[in-house]
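Participant: need the 3D shape of this:
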Amino acid sequence: MATFAMQDAAREVSHLLESIRSLTAELASSDPVEGQRIIHLRLVLSASELALLPFELATSHVGMPGQGQPLALQTVTPVCLTREVRRVAASTLEWPTKPRILMVTAAPREVSAVPAREHEEKLKAALAPYLDMDEPQEIEDHLTVLAEATIEDVREACSKTAYTHIHILAHGIARDGTGDEAKYGLAFHAQQDRNEVDIVSGERLASALRCHMRGDIEQVLSSPVVVSIASCDSANVGAVLAPGASIAHALHEQGIPLVVGSQFPLSVKGSILLVELLYRRLLAGDDPRITVHDLRQALYTACPESHDWASVVVYASLPGNLIEQLQQARFEQANQALNMAMRHTAGVLQKESNAARSRRKGTKPPEPEMQSKDINDLKQQIMQAMERFEEAAPDGQIKTLGTLASARKQIALLLSMEKSLSSPKTKEDPEWGDALLDDEEFRTMLETSRRYYYECYKAGAREAWPLVQYLALTAGLKREKGPGSSKVSKRFQRLWIAAGALARENIRWGDAQQAAWAYGSLMELSVLSMHWRDPKKCSSEAKLFARQAIEHLDLNKYSDAEFDIFSLRRQLRRYNYWGWGTKEMLQLCREIGELIGVD
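Facilitator: Here you go, the predicted structure:
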C-alpha cells in the first residue's frame, strides 16, 4: 500500500476510534508508572466487510498519550488492538500447556518461494527449551511439517491429530470476486497437479482446520487454539498481495480463538521475526495481548522499510480467567524447561563419565575432556531456566520446592567440576571436600538446596526423598553434629528415623517409581548412619538396598526408569566427588558403586 494511501486510511480509522468515548477516558486516566498494564481494545466486528478496514494504523489523537504516534505502537500507555466476532465463545478456551504444532507451507510454481526452512528453524527454537532436540521422535511428536501442501493435506492432518497451534506460510493471491469486488485467498498446491495453484478462501481453510477428528466416537471437531498466517514474498520487502484480514476473520468466525494474520504484504524478514517472537512467547505462557504489542514494536524496529508492524491483524476471543490459565501454563512450561535443562546437563555429564572411563581403560581413542567453557554453558542454561521457574512457580508447593532444590544441587555439581579444572587439589585428596566448601558460591548453592528440601518435607511430602536429601546435604555441609559436640545430634537421628519410616511406607503403598526412590533412599540412609551405627551393619544394609533398587528398576520399566537408575548412580558418585563423609563412608559408596555399575 502506498504511503499516501496508508496515511489517508490511518486518518479515517483514527477519527473512528476517537469517537469511542470509553477509550478516550481510559487512555486519559491511565497511569504510565503502572508498569506492565496494557489496555486491551476489543473491536467486535459482525460484518466481514469491516475486517478490511486497517484499524491498526490508527494514531493517538490530541491530548492522549503518544499524541500523533501510531496508537498500537505508543508505549506511554500500551494498547493491544484485537478484533473479535461476537459469535465465538471464549469461555470454552483452555490455554494449551503441551503444544502440538502443525506447520503448513505452500509455494506452487506460479508464485515465488517462501522461507520455509527459516520458519521451521524458528519453530524448533521455540520448542527447544521443552524438548530433547537430539531425539528426532520427540521433535516429530510436537512439530509436524506439511511441505507443498494441498488443502486436502491440511484437512487430512487435522483429522488425525489434535493440533494446538497451526502456522501457515503461503502467498496471498487475488481470486475472482463478484462484480468489481476483489477477494484474496492463499496459494496452496492443487490436488490434481501440485505445480498448479489452488486459491483457498478463508471459508475453505476454516473447514479444513475445523474438521471432524477421525475415530472419535463423539465426533469432536479439531480445535486449534492458535492459527498464524504469514504471507510474504521471497524478496527482502514483500511485493505480493496479502490475503487481507478476511481470511483471519473467516477462521475466527468458525471458532478458532486466536488468529494472527497479515492485511498488507509481509517482508521475509518480518515474517521470520513474527514466527520467532510469537511462538517463543506463546509457548512460554506469556499473555497474548502483551505479546502482540511487543511484536508490533519489534517489527517496527527491525523492519523500518516496511509496514509489517501495521500488517499484523489479530482476532482474539479470550476467556475471563485467561490470567489464571496463563499462570498455570507459564508454570508448566517453566517446569518442563528446567527439567529439560537438568536432563540435558545430566546427559552431558554421563557422556563425560563414559568418556573418562574409556580414557582410563584405553578401550578407544581418548575423547577431549570437558573444558571450563562447556561447564559454564551448562551452568548458565540451568540458572536461566531456574530463574524463569522461580518467577512462574507458586509458593510453597512440594513440586516447586523439590525442583528448585534439585536444580541448585546440580549447579553445585557443575561448580565443583569447574573448580576441579583449576584447583591443585584432586578428588582423591583428603582436603578436596574442605576446599569445595570454602568456595562461597558452591556452599551457598548447597545451603539453599538443603533449605528447599526441608521446606518440601515440612510442606507435607509423603515421600522420603526430600528428607533424605536434606540429611545428605546436612552431613555434606558438616552440620550433622550438635553445637560444640563431636557426636551426631539427636535431631539428625530423629529425622533419619522419620525418613526411614517414610521410605518403607513408600515401598508398601507407593507406585513403581515411588518404591524405586524409596529403596535408593534406604540405601543412602544406611550410608549416612555410619556416623553413629555399626559400620558393618550399615554396609550390609546399604548394599542390600542398592541391589533391591536396581532389581526393582529393572523389573518395572516405567517411562523414567532408565533416568532413575542414572540418578541413583549419580547420587552415589557425588559422595566421592565432593568428598562427603568419613573414609569408611566413601569406601562403602565405592563398593556399592561397583555393585550397581558406578565407576
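Participant: C-alpha from now on. contacts and neighbour counts both.
Facilitator: Will do.
Participant: check the offset of the longest helix belonging to the chain from the chain's centre.
Facilitator: Looking across the chain with DSSP state H, the single longest helix is helix 322-361. The chain centroid and the centroid of helix 322-361 are separated by 12 Å, computed with CA atoms, centre = their mean, to the nearest Å.
Participant: elements contacting it?
Facilitator: Other helices and strands packing on helix 322-361, by 3 or more CA pairs under 8 Å, 6 or more residues apart in numbering; DSSP states H and E, are helix 372-392, helix 398-422.
Participant: what sits up against stretch 163-183?
Facilitator: By CA atoms under 8 Å, 6 or more residues apart in numbering, the residues outside stretch 163-183 that reach it are 96, 99-107, 111, 114, 116, 184-188, 199, 222-233, 240-243.
Participant: do the same with stretch 561-568
Facilitator: The contact list for stretch 561-568, computed with CA under 8 Å, 6+ apart, reads 513, 517, 520, 550, 553-554.
Participant: try it again at 6 Å.
Facilitator: Here stretch 561-568 makes contact (CA atoms under 6 Å, 6 or more residues apart in numbering) with residue 553.
Participant: quick one: residue 299 from residue 35, how far?
Facilitator: Separation of residue 299 from residue 35 (CA to CA, to the nearest Å): 22 Å.
Participant: do the same with residue 474
Facilitator: Going from residue 474 to residue 35 by CA to CA gives 42 Å.
Participant: between the two, which has more neighbouring residues?
Facilitator: Taking neighbours as other CA atoms under 10 Å, residue 474 and residue 35 compare with residue 474 leading, 18 against 10.
Participant: show me what contacts the more buried one?
Facilitator: Applying CA under 6 Å, 6+ apart to residue 474 gives the contacts residue 480.
Participant: what about the residue nearest to residue 80 when sequence neighbours are not counted, which SS state?
Facilitator: Leaving aside its sequence neighbours, residue 80 sits nearest to residue 40 (CA to CA, 6 or more residues apart in numbering; 4.9 Å). Here residue 40 is strand, with the state taken from DSSP: H, G, I helix; E, B strand; the rest coil.
Participant: ok, residue 473 next?
Facilitator: helix.
Participant: that one: neighbour count?
Facilitator: By other CA under 10 Å, 21 other residues sit near residue 473.
Participant: ok, it to residue 349 distance?
Facilitator: To residue 349, residue 473 is 21 Å away according to CA to CA.
Participant: before we move on, what about residue 537?
Facilitator: 33 Å.
Participant: more neighbours: which of the two?
Facilitator: Remark: of residue 537 and residue 349, residue 349 carries more neighbours, 18 against 12, as counted by other CA under 10 Å.
Participant: so which of the helices and strands packed on helix 322-361 is nearest residue 308?
Facilitator: Counting by CA to CA, residue 308 lies closest to helix 372-392 out of the helices and strands packed on helix 322-361; the figure is 30.2 Å.
Participant: also this sequence, please, to line up against the first:
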Amino acid sequence: MKSILVEFARFKNLGTGILREGDDYLRSITSHRVHQVRIPINQRPFSQLMNSMRYVYKDKHEYDDAFKSLSLLVTDLLRRQDYMDVGELLDKLKTSCDKGNEALLQHVAQLLQQHDKASFLEESPLLEEVNKNSDKLQQIDLVTNAAELSALPFEAALANDDKPLFLSGKGVVLTRRVRGVFRDFTPHWPITPKVLFIWSAAGGSVPHQEHKDALLNALKPWLPPQNIDKVFVEIGNAKYRDIEKITRDDGFTHCHLLAHGQQIDRKNDKRFGIALDHRIEGADVITPDALCKALEGIRSSAVVVTLAACDAGNQTDVINPDKSVAHLLHTSGFPVVIASQLPLTKFGSEILTRRFYGDLLNGLDVREALHHTREELYDNQSNAGHDWVSLVGYVQLPEGYNDILEEVRLKSHLNSLKNLRDRAEALARVGASREEFEAIGGDLIKEIEALNKLLAKTKEMRALDENRGLLGSAEKRLAELLFRHIGDDAAKAASREALNRACKWYKEAFDANPSHHWSGVQYLALQAVITGKVDANMWKTAYRAAEVDRVRPGEYWAQGSLAKLALLGTLIGEPTDETAAFYLQEMKARFKVVQSRKPDADNPLQSTGLQLRRYEEWWLPANGFFPDSKGLADEVRELIPLCRRE
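Facilitator: Predicted coordinates:
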C-alpha cells in the first residue's frame, strides 16, 4: 500500500494549545517542499461547529452548515498551496520581462485583476501524490503532534470533485499517529488472535449481543470446537477492577470495548471518559488515564484496541495537557486504536465491529479494514448518520507488516479448514441431514474462492507454497465431504473433479519448490489414488527433501512425509531406509520432547492419522480408486494405532 506522509509542525509546547486565527504551521507532504499554512478559525467558533455536529442537536441546517465548514477547513489545511498577491506577482513579472514585452505584461495584468489572488500553476501536493497511485488503495499517514490540530476532523476532507477524499480512486484511508519513543516498545504483531470483549451498560443500554455475535463470527476460523476462551473472553457489565484483573493475562491480542462515553464532571477536566459499572454507585465514569492503567497488563501483547463509545476519540479539550482515550492509549504503546471523535450510533457501532474485525481477523491490512468500515458507514448514512466522519484510527505499523499479513491470512484459512473438517466429523457421528453437510460444502467452496483470490495477491515464495497447498487441502476436503457424506452419483462425480483439482494444486506447489516435501507427498498420494501410478523421479525428489529436513534438531513433520513415502514406495518397488512404522515412532518420540516445552504445539499425529485413515475408509479400489492395484488399506491398518496419543 502506498503511504503518503503528511505532517504538521509548530514550535513550543505541543501538549497544549488552542486554535487561533492567523497562527502559522509548517506542513510537509512526502518529499515536496515544506509549505506554510495558516489557521483560519479561533477555538470558540471551532468548538461551536463541533458541537453542532453532535446528535443532541436536531437542527439539520445547523448540522449541514457545520459539516460543510469543517470539511472546507480541513480540506484547506491538507491541500492549500502557496498564494501570491496580484501586486507582488506583477512586480516579479516586471523585473523578469524584457523591454518590448509591455503589451504581454499588460494583458497578463488584466487577466490577474479578475482575481483577488493568483496561485502558482501547480497541483496541490497532496492530490498530486494521491493521483499518482489512484488505481490502488492508499494511506494518508497524518502526524499532528500539536494538541489543537488533533481535534480537527481531517476525515471530512474533500477531493477536487467535492466528494469525500477517502473515496478518491480506489480509496484513500487517513490514519493518525504521534511521534514518540513509545513506538520502540510496541508488541510483535500476532499470528493467532485472542480477543477481549469488554462491555458496560452503565450509561444506558448497549447492543452487546450484536457485538458479541459479530466478534465470534469474525473469529470463526480461529474458534476451537471446545474452550473458546482460548481465543475469546467476554466481561459483561464490567467494573474497573474486573478489567484490571482480567488484563493480568497478557495473552490478549485485540481488545474491543463497548460502553457509553460521558463527559468527566471534574474541575478543569472537560474530557470524555468511559462509563463503567460501579459496585455501589451504579455508574463510574473513568478517565482516559485510568483506562490506560487498567489495560496496562495487555500492553505487551495487544496490537489493536477498538472503542465503540461516543467521544472516545474526542480531542476538543485542547488546553488540557491530558488527551482523549484513543490518543492516550495509542501513545501508551498500543499500535492501533480505533475510536469515534463524536457521538456514535448503535447502528454504526455494529458496522464498526462486524466489518472491521471481519476484515482484520481474515488477514486484511488494518488500514484496508478501516477503509472498508468507513465506506460501509458512508453507504449507511440514513441509519449511521455522520459516523463515517467520526471514525478515527491511530495507526503505527511494524516493519515487515505485509509479510506478517500473508502468514495471518494463510493461518486463518488453515484454521477454517480444520474447523470445517471437525464440524463434518461431528455431524457424521450424530447422523446429520444432507442439508447440513451441503452447508459445510458451501463453506468449503467459499474458502476455495477466497484462496484463489488470495493467490493472485501473494508475492512471497513460502506464502505461495502454503497457498497452493491450502487450495489442494480445501479441494481434497470438499471431495471427501461429497463422497462420504452426500454420496449420490452426482456428488461422487463432483468429488472426483475436486480430487483432480487438488492433485493439480499439490503438483504446482511441488514443481515450484521441490524442497517442500509435504506438497510432493500429497501430490504423489493423489496421483496413486486417481491413476494407480507413482512418478518415481518425483518420489525420489520428495524422499531426499524429507531426509534433509529429518536431520534437523527437533524436526518431526518430515517423519510423517517419510512414513507416507515408504507406503507409496511399495507401489513402485522403491524402498526407504527405514519402515513407515519406524518413522512414525520417531515422529511420536520427537513430538513428545517438543510438547513438553511447548504444550500448544501442532500435533502431527492427529493429521497423519487422518490422512492414513483415508486409505482405509475412502480411497479403496471398491470405490474406484487405485486402478489395477489392491490399494494400501492393509498396510495403513497396522500404522494407524501408532498415531494415537499415549
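Participant: now the TM-score, please.
Facilitator: With the length set by TM-score structural alignment, normalised by the length of the first structure, the two chains reach a TM-score of 0.74; 518 aligned residues with a CA RMSD of 3.8 Å.
Participant: please convert the helices and strands packed on helix 322-361 of the first structure to CSV, extending it with distance to residue 291 of the first structure and mean neighbour count.
Facilitator: As requested, those are exported to CSV (distance: least, CA to CA, whole Å; neighbours: other CA atoms under 10 Å):
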stretch, distance to residue 291 of the first structure, mean neighbour count
helix 372-392, 17, 18
helix 398-422, 26, 20
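Participant: among those, which is nearest residue 357 of the first structure?
Facilitator: Closest of those to residue 357 of the first structure is helix 398-422, at 16.2 Å (criterion: CA to CA).
Participant: and the angle for the closest one with helix 372-392?
Facilitator: In terms of direction (axes from the mean of the first three to the mean of the last three CA atoms, to 10 degrees), helix 398-422 of the first structure departs from helix 372-392 by 160 degrees.
Participant: counting contacts, what elements does helix 398-422 of the first structure pack onto?
Facilitator: Using 3 or more CA pairs under 6 Å, 6 or more residues apart in numbering; DSSP states H and E as the contact test, the elements touching helix 398-422 of the first structure are helix 440-458.
Participant: how does it look with 8 Å?
Facilitator: Judged by 3+ CA pairs under 8 Å, 6+ apart, helix 398-422 of the first structure is in contact with helix 322-361, helix 372-392, helix 440-458.
Participant: now render those as JSON lines, adding distance to residue 75 of the first structure.
Facilitator: Formatted as JSON lines, these follow (distance: least, CA to CA, whole Å):
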{"stretch": "helix 322-361", "distance to residue 75 of the first structure": "22"}
{"stretch": "helix 372-392", "distance to residue 75 of the first structure": "24"}
{"stretch": "helix 440-458", "distance to residue 75 of the first structure": "39"}
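Participant: show me the one of the ones you listed that comes nearest residue 56 of the first structure.
Facilitator: For those, proximity to residue 56 of the first structure was assessed by CA to CA; helix 322-361 is nearest, at 23.5 Å.
Participant: now which residue in the first structure aligns to residue 614 of the second structure?
Facilitator: Taking TM-score structural alignment, residue 614 of the second structure has residue 570 as its aligned residue in the first structure.
Participant: same thing with residue 26 of the second structure?
Facilitator: Checking with TM-score structural alignment, residue 26 of the second structure has no match.
Participant: A strand includes residue 26 of the second structure, no?
Facilitator: Yes: Residue 26 of the second structure: assigned to a strand according to three-state DSSP.
Participant: is it true that it touches residue 37?
Facilitator: Yes: Residue 26 of the second structure is within contact range of residue 37, at 6.2 Å (criterion: CA atoms under 8 Å).
Participant: which one's more surrounded, the two?
Facilitator: More neighbours surround residue 37 than the other of residue 26 of the second structure and residue 37, with 20 against 14 (other CA under 10 Å).
Participant: in which helix or strand does residue 338 of the second structure reside?
Facilitator: Under DSSP states H and E, the secondary-structure element containing residue 338 of the second structure is strand 336-340.
Participant: so that strand matches what in the first structure?
Facilitator: So strand 336-340 of the second structure sits over residues 258-262 in the first structure, by TM-score structural alignment.
Participant: what lies in contact with that stretch?
Facilitator: Here stretch 258-262 of the first structure makes contact (CA under 8 Å, 6+ apart) with 225-231, 242-245, 247-248, 251-252, 311-318.
Participant: which of those fall in helices?
Facilitator: 244-245, 247-248, 251-252, 311.
Participant: who touches the closest residue to residue 616 of the second structure other than its chain neighbours in this structure?
Facilitator: Of all residues not flanking residue 616 of the second structure in the chain, residue 633 sits nearest, at 4.4 Å (CA to CA, 6+ apart). By CA under 8 Å, 6+ apart, the contact set of residue 633 of the second structure is 615-617, 620.
Participant: what lines up with residue 633 of the second structure in the first structure?
Facilitator: Counting by TM-score structural alignment, the partner of residue 633 of the second structure is residue 589.
Participant: run through the residues that contact the residue nearest to residue 80 of the first structure.
Facilitator: The contact partners of residue 40 of the first structure, taken as CA under 8 Å, 6+ apart, are 79-82, 289.
Participant: tell me which of those are still there in the second structure?
Facilitator: Mapped onto the second structure and checked by both residues aligned by TM-score structural alignment, their matches' CA atoms under 8 Å, those keep the contacts 79-82.
Participant: quick one: the strands in the first structure?
Facilitator: 39-44, 79-84, 101-105, 143-146, 165-169, 172-175, 183-189, 197-200, 226-230, 258-262, 312-316 (DSSP state E).
Participant: please identify the buried residues of the fourth one?
Facilitator: Going back to what we said before, that points to strand 143-146 of the first structure. Burial within strand 143-146 of the first structure, assessed by neighbour count using 16 or more other CA atoms under 10 Å, is assigned to 143-144, 146.
Participant: got a markdown table for those residues, with distance to residue 509 of the first structure too?
Facilitator: What follows is the buried residues of strand 143-146 of the first structure, written out as a markdown table (distance: CA to CA, whole Å):
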| residue | distance to residue 509 of the first structure |
| --- | --- |
| 143 | 39 |
| 144 | 41 |
| 146 | 47 |
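Participant: what's the closest of the residues you listed to residue 387 of the first structure?
Facilitator: residue 143 (26.8 Å).
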